[in-house]
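Chemist: Below is the structure, and that's it, no one-letter string:
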């Protein structure tokens, strides 16, 4: 019985010993002689157009590391690591048994680990094969070190080691360590700083908290250099204070760099077209704007493109990337309603289809049939301005003319043009958008709309927009718009005089140089857009709330985002001389009447020079401006110059202040009856002859109230003693030349005038 137990024990012991030997054999078996590619482990670094680092992202191992060739690692830094970790590096075959014995003796003497005796090759093996860590795996580690020494040169081993050594703080390799701890590149390190880096890996957390211990260890290492470094240099290095910046790597253009990391996850160094200084300046502007003017939206984005190459110079996806609510939403790519910002492309298509900038389009109440309902649009200010030239209609961003043009051109043709220009988000059919496509009911991104405006700056050439430096000059380009019509639209957009009616003068949309600009305000003030360009630069800016709710400050885009757009455009042109496209050879200018869109007649009071394609100038004389001799107007013969519009403007003209025949008769002769002035001699009685009784007016929110006045026309008044009464209250208003001006204010008002003992008729008006 006893013998059986002994045999069983011996058998079990044999099994255990066999398993142990197998494990030891397996552990000692070399892991292979091929080092992992250090470059493949490097984390991604993203650079701007001038090779400034924008972002150093974490690698898949959660570290920041980038590869440096041995030739780019300074000799003093290499020597410092060799002296600190393995002074016999160039003389052993991977293992320094004398150093191992010394380390074992020192550790035993101090009852703690003082020195392990591992060579640089052994440390590299532990970094590449973490399973070799620990005293039990020491034999396998030795074998692996020998294997590496047989397969690689000393330079290759040292290069791999210096690019892999961990420094804690998610930093590996000397390249990343120099940036993180010293705030500079390796070739900028002093001897003292090189020694500090060589010491840190032994115990990073301890040395970073205990500067005194770090100083002692650094100086101890420097003392070992006395045979290779001049004494004065060593003294200077030892006296050098230790400054650890421990700075987080730069992190600029976060929305763009996040996008790039997803698009090119395996590329270790990515060079972009971004101008980092411009990017930072615009980001600072946005951050300040978000704090100062919260009412103009809690989100926003900006894009700056160099027109000649399609390079993105700045990409600001939001005011604060780290805002927990919606900071990471990329405002450059989000789809929003562009408001009126698409109108220039509608007008350009009209110019290709027989319209001209001098052509007259209606700004009057109109109804349009759509697939869903009858649509009766209105203008932003709620008023209608009658017949307008295409230049004035686009310049003042009138809604009715733009919709009218879509209706005439066809919804399908307009939608197809938008897609040709690059609006990739318009995926529905034309009936889905209808004529309202001109007013922004098709959502677009800031990327697409800014890229489309670069086509205007290039006079019709479409060039793919990119932020990758290696794509510049290699992406396809094509002509999508004629040079002539594109230039004419660009000219309208830079014409401050053409937009003065709605936008006033000398506001944020005007510059000291030519800038074509268009704004857009979506319904219920959810979005503000401003996109503008010179020959060289296109700037797009969007502001709004991330959740698409209305902005607190219900401002038009010109007032809401206009000031920010102005600052960004100025920043983008800081180091440039702004230029404007040269007119193509195929366009000319002709004299036209702006009210009729025809050649000026002898009664036209105002004429203007207007661009048109060669051979497509006006060929009919003006038939709107006319003249009539009235034989008995206030007892004398008077010639009346007036305007007569086509029939479709009749209803609108009844309430117009333009010199229609009725208005002129009333003002000059005190009657609307043309026959009466031929029969009856009018008295010189005091009267208000304009505006008409029960006239309605609206205050324009885009023009300062102090600049909005209403002219009253009088008859039979003595300017010296005339008094104006409003709602029976005497007003201090100056009367001259049979008229006075009254500053607009909302409400209902009754006016009359007293002069030389007479009292005029009362006139009631309404202002909203």
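Modeler: In hand now; what should we look at? In this text the structure is predicted, and so the values were computed from the model without any measurement.
Chemist: okay, CA-based contacts and neighbour counts for the rest of this
Modeler: OK.
Chemist: So which residues of the stretch 601-750 of the chain form strands?
Modeler: For the stretch 601-750 of the chain, applying DSSP state E, counting those that start in this stretch gives strands covering 608-613, 625-633, 636-643, 687-690, 695-697, 709-715, 723-726, 729-731, 739-743, 747-755.
Chemist: Repeat that for the stretch 251-400 of the chain.
Modeler: Assigned strands in the stretch 251-400 of the chain, in chain order: 269-271, 299-306, 311-316, 360-363, 368-369, 374-375, 386-389 (criterion: DSSP E, counting those that start in this stretch).
Chemist: out of those strands, which comes closest to residue 570?
Modeler: The minimum distance between residue 570 and those falls on strand 299-306, with 11.5 Å, by CA to CA.
Chemist: take a look at this one as well, against the first:
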């Protein structure tokens, strides 16, 4: 069969017209490859919310409002109206309508002037893409380009190009731009009357100017509606409704919501015409308004700005992003993005510290820590209220944001461990500064952003699983979003229970803010110098981060996380989560209750009588036995104590004494707080005590430090130590030479010589400790 067909095919291909046809096809394909249609048009960048509503629009690079219309926005009504007016054979021709061309050519020739056009929608697209002078040669080029466009693109895509490029006067191009700037709605929400209005403007953009020529536009609109009625393009009822619809429009500003986020996304996705953010427009608008109103009130105290970030914990999407109280406010740099600004966190990092310590088994909520003056190698932190509370529990220390217990935990945990946790949670400044960070990191001695802090607290709401917040809608979000498990579900539960307590000092004085407040866990922070106020809260649904202060960095005496940032946090939760369900975080099975001694928070010993319940993490939390009481042998008058070596045969008894830490004893002495002292040890005893754990702790001067003293007026240097409860006297040595005997916990002053000094302190049990310092002259 193929042998019979082949000769016939050979005969056909020998014919001249066939050769010409195939040559034309080859040339056309080659031209298409060499000279493809140019459709690269700079569009306005649009930032939408998660439902597709425009939040913010930017001018195109050529200073035009040219908003990209999506195919889903081209409704059947819009499509039918445009085609009925501009090109009713659009779906049937190949870019050119030959009949229309011949008809237009005949009229133009017979009347010796241009009376009729023959441009299809495709040809108009070509002309708008390449606006050349109207000549016959350019018309031929336009026809060829139109055919080329039909080869490369579908009818829907060509119609979309037309609607994106059609002019509306001034710097407005495209039906979407006109729809938003005049009707303040998207094209898919336009009525037939509005669609027809926008269909007739491009032919006469100067004489039919919306907002100034509305009566004339209504006349022209109705003429076309009646033509549609005559051609039965739409049903009569729809036409009659459109004819009666009034036209009250004027030019409006382009949408300008969420300016800080919009600028950020535009910079990040510079090549995208439409960027679909994760923001909820309703939530964004409410939070923007609340922030603006709140700062209007705080300006009376010279507190001029605030920033807020709202994260949906279930999706980790940002639902509201407020970078400042007013983008156009020049008073305090309104265009600064407070969500990304690097600030000091104050005490807001403490929950991560305690959660990590829970996970390491170092502490449990009821463990006791001494909140007393403490010297950490030269670093002497103070509490926010400059007061000390003595013995406090871990949960009290966190709920009351005490500084000294937090630094003690950092020291026990190791600052490197805390830094690694912050690095896991993607704290960028911490990564850069980690070599320079010290124990003060937990008190605000590092740089953070509101975004980083809110993401961290969202991890508490997600069982300790940290994830980078998403600012794009899920359909468009970037892949491989960063995530990490930074703390256990058990530790997050313990932290959440502490932070959800209502009886706390950081509850605002104005309790009205808590009216019908959804149950939340929150933590405040105030930076050194009162420059930054933080309040970050979370529940099952949302995490809200609030920063209040001045972008200038100016401190304000009234600025604090509790009194200034927390009221705004409560307002936001009351608004966005007003009808929240009662669902709260469930206690993990690894979190169990156990009895502990109320005096120490450790497992009770045989001497502990006051026992309470505490949470612990199974197989993780420590199993230390309580040592808050220690048994001593004393004479019957309790004036002298004995050790086992000097214990007499009779005339003694056993008695329990508080085993107080040296720093707590010093605090009691300083504040004149009464405590039962252990009687002086038998002076006739020859035993030499070498227990290193009870050796004196030299608190001043600081080990390894350099001191500069004036050679002409040599100042005195203070020597101070902390000792155990059974110590009455200490002996100070300078370079192994006795300086002075002194009562325990009492300071000594001396005039040092220049050079390296070895300073030693020995208690009356023979226990000793030493440090070295360098004294230099100025």
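Modeler: The structure has been received and is ready for your questions. This one's a predicted model, so the numbers in the text were calculated from it and none came from an experiment.
Chemist: Could I get the TM-score for this pair?
Modeler: The TM-score (TM-score structural alignment, normalised by the length of structure 1) is 0.70; 609 aligned residues with a CA RMSD of 4.0 Å.
Chemist: Out of the strands of the stretch 251-400 of structure 1, flag the one nearest residue 450 of structure 1.
Modeler: Here strand 299-306 is closest among the strands of the stretch 251-400 of structure 1 (CA to CA), at 7.2 Å.
Chemist: so what does the longest helix along structure 1 touch, helix or strand wise?
Modeler: As assigned by DSSP state H, the longest helix anywhere in structure 1 is helix 2-28. Applying 3 or more CA pairs under 8 Å, 6 or more residues apart in numbering; DSSP states H and E, we find helix 2-28 of structure 1 packed against helix 138-151.
Chemist: and the helix it packs on, how far from the chain's centre?
Modeler: A distance of 56 Å separates the centroid of the chain from that of helix 138-151 of structure 1, by CA atoms, centre = their mean, to the nearest Å.
Chemist: That helix against structure 2, how far on average?
Modeler: Comparison of helix 138-151 of structure 1 with structure 2 after fitting gives an average deviation of 3.5 Å (mean CA distance after the TM-score superposition for structure 1).
Chemist: Report the buried residues of that helix.
Modeler: Residues of helix 138-151 of structure 1 classed as buried: 138, 140, 141, 142, 143, 144, 145, 146, 147, 148, 149 (neighbour count, 16 or more other CA atoms under 10 Å).
Chemist: likewise stretch 628-637 of structure 2?
Modeler: Buried residues in stretch 628-637 of structure 2 (16+ other CA under 10 Å): 628, 629, 632, 633, 634, 635.
Chemist: Take those residues and lay them out in TSV including distance to residue 241 of structure 2.
Modeler: As requested, those are arranged in TSV below (distance: CA to CA, whole Å):
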residue	distance to residue 241 of structure 2
628	87
629	91
632	100
633	104
634	105
635	109
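Chemist: before we move on, the earlier item: and residue 129 of structure 1, which of the strands of the stretch 251-400 of structure 1 is closest to it?
Modeler: Of all the strands of the stretch 251-400 of structure 1, strand 269-271 sits nearest to residue 129 of structure 1, with 25.9 Å by CA to CA.
Chemist: chain center to the closest one, what's the gap?
Modeler: Here strand 269-271 of structure 1 is found 22 Å from its chain centre; the criterion is CA atoms, centre = their mean.
Chemist: and it, which stretch of structure 2?
Modeler: Residues 274-276 of structure 2 are where strand 269-271 of structure 1 aligns, with TM-score structural alignment as the criterion.
Chemist: Residue 408 of structure 2 maps to what in structure 1?
Modeler: Aligned partner of residue 408 of structure 2 by TM-score structural alignment: residue 404.
Chemist: cool, residue 318 of structure 2 as well?
Modeler: Counting by TM-score structural alignment, residue 318 of structure 2 corresponds to residue 312 in structure 1.
Chemist: same deal with residue 256 of structure 2?
Modeler: Using TM-score structural alignment, residue 256 of structure 2 pairs with residue 251 in structure 1.
Chemist: Report the spatially nearest residue to that match, omitting neighbours in sequence.
Modeler: Closest residue to residue 251 of structure 1 apart from its sequence neighbours, by CA to CA, 6 or more residues apart in numbering: residue 55 at 4.6 Å.
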